[in-house]
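**Student:** My questions concern the predicted model and sequence given below.
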Amino acid sequence: MVSAAENAVTTKTITQDRVSVARLINQEIAATILGVSPKWLERDRWAERRIPYVKIGRLVRYRASDIAAYIDANTQGAA
């Protein structure tokens, strides 16, 4: 029989080794990075849906990688 302590160690090891968790940032930080207002992100969520977001209960979070991808996709080359 496995003790609770051994089970916790095993679970922690598996979680750290096999699960890649995306870094989530809130709307205010995402807006600052993009140079837009938090309201712009709110409008984008219900109207445009250009930037993917994550809902955790009532909280809205953005993956840092999705913000970076949006920036890359909208970067204009020199004319």
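**Tutor:** That came through fine.

**Student:** all contacts plus neighbour counts: C-alpha atoms, from now on.
**Tutor:** OK.

**Student:** Off-centre distance for the longest helix that the chain contains?
**Tutor:** When the chain is scanned for its longest helix (criterion: DSSP state H), the result is helix 4-18. Here helix 4-18 is found 24 Å from its chain centre; the criterion is CA atoms, centre = their mean, to the nearest Å.

**Student:** Structure two is appended below for comparative analysis:
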Amino acid sequence: MQSVTLAKSTPNYAISLESSKQNPRGLTMPSTDKVTPIRGNDLTLVDNKQAAQILQINEKTLTNWRSSGKSPKYVKVGRCIRYRLSDLTAWIEANSRNHTGEVA
């Protein structure tokens, strides 16, 4: 059985996986104490309404953009659509322009 521990450090988060020494079938498994650093924004998910508020657009616009492939990357959690804050930030940066004649 694995347990997941979320440890908060100064600017980053880390996930620590600890596996038991025996699996359900009784076989001995090696113990893994591996810490993988993950940026805090990668763990924060927002729903469609919150993402629309961050982007300062209508929820329906964001839904239409998602259908046409123009929206930021999203994650499906079951039936729910969620956006990572890091993906929203990256999408905003990718759509930044210096002047109106600049091509995407």
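**Tutor:** Happy to help now that I have it. In this text, all values refer to a predicted model and were calculated from it rather than measured experimentally.

**Student:** immediately after the longest strand belonging to the first structure, which helix or strand?
**Tutor:** Longest among the strand segments of the first structure by residue count, using DSSP state E, is strand 59-63. Once the chain leaves strand 59-63 of the first structure, the next helix or strand it forms, by DSSP states H and E, is helix 64-73.

**Student:** for the longest strand of the first structure, packing partners?
**Tutor:** Here strand 59-63 of the first structure touches strand 24-26, helix 27-34, strand 54-56, going by 3 or more CA pairs under 8 Å, 6 or more residues apart in numbering; DSSP states H and E.

**Student:** Disregarding flanking residues, what is the spatial nearest neighbour of residue 4 of the second structure?
**Tutor:** Using CA to CA, 6 or more residues apart in numbering and skipping the chain neighbours, the partner closest in space to residue 4 of the second structure is residue 17 (5.2 Å).

**Student:** Return the residues in contact with the residue nearest in space to the middle of the second structure.
**Tutor:** Geometric centre of the second structure, nearest residue: residue 84, 3.6 Å, by CA atoms, centre = their mean. Shown in contact with residue 84 of the second structure (CA atoms under 8 Å, 6 or more residues apart in numbering): 41-46, 74-75.
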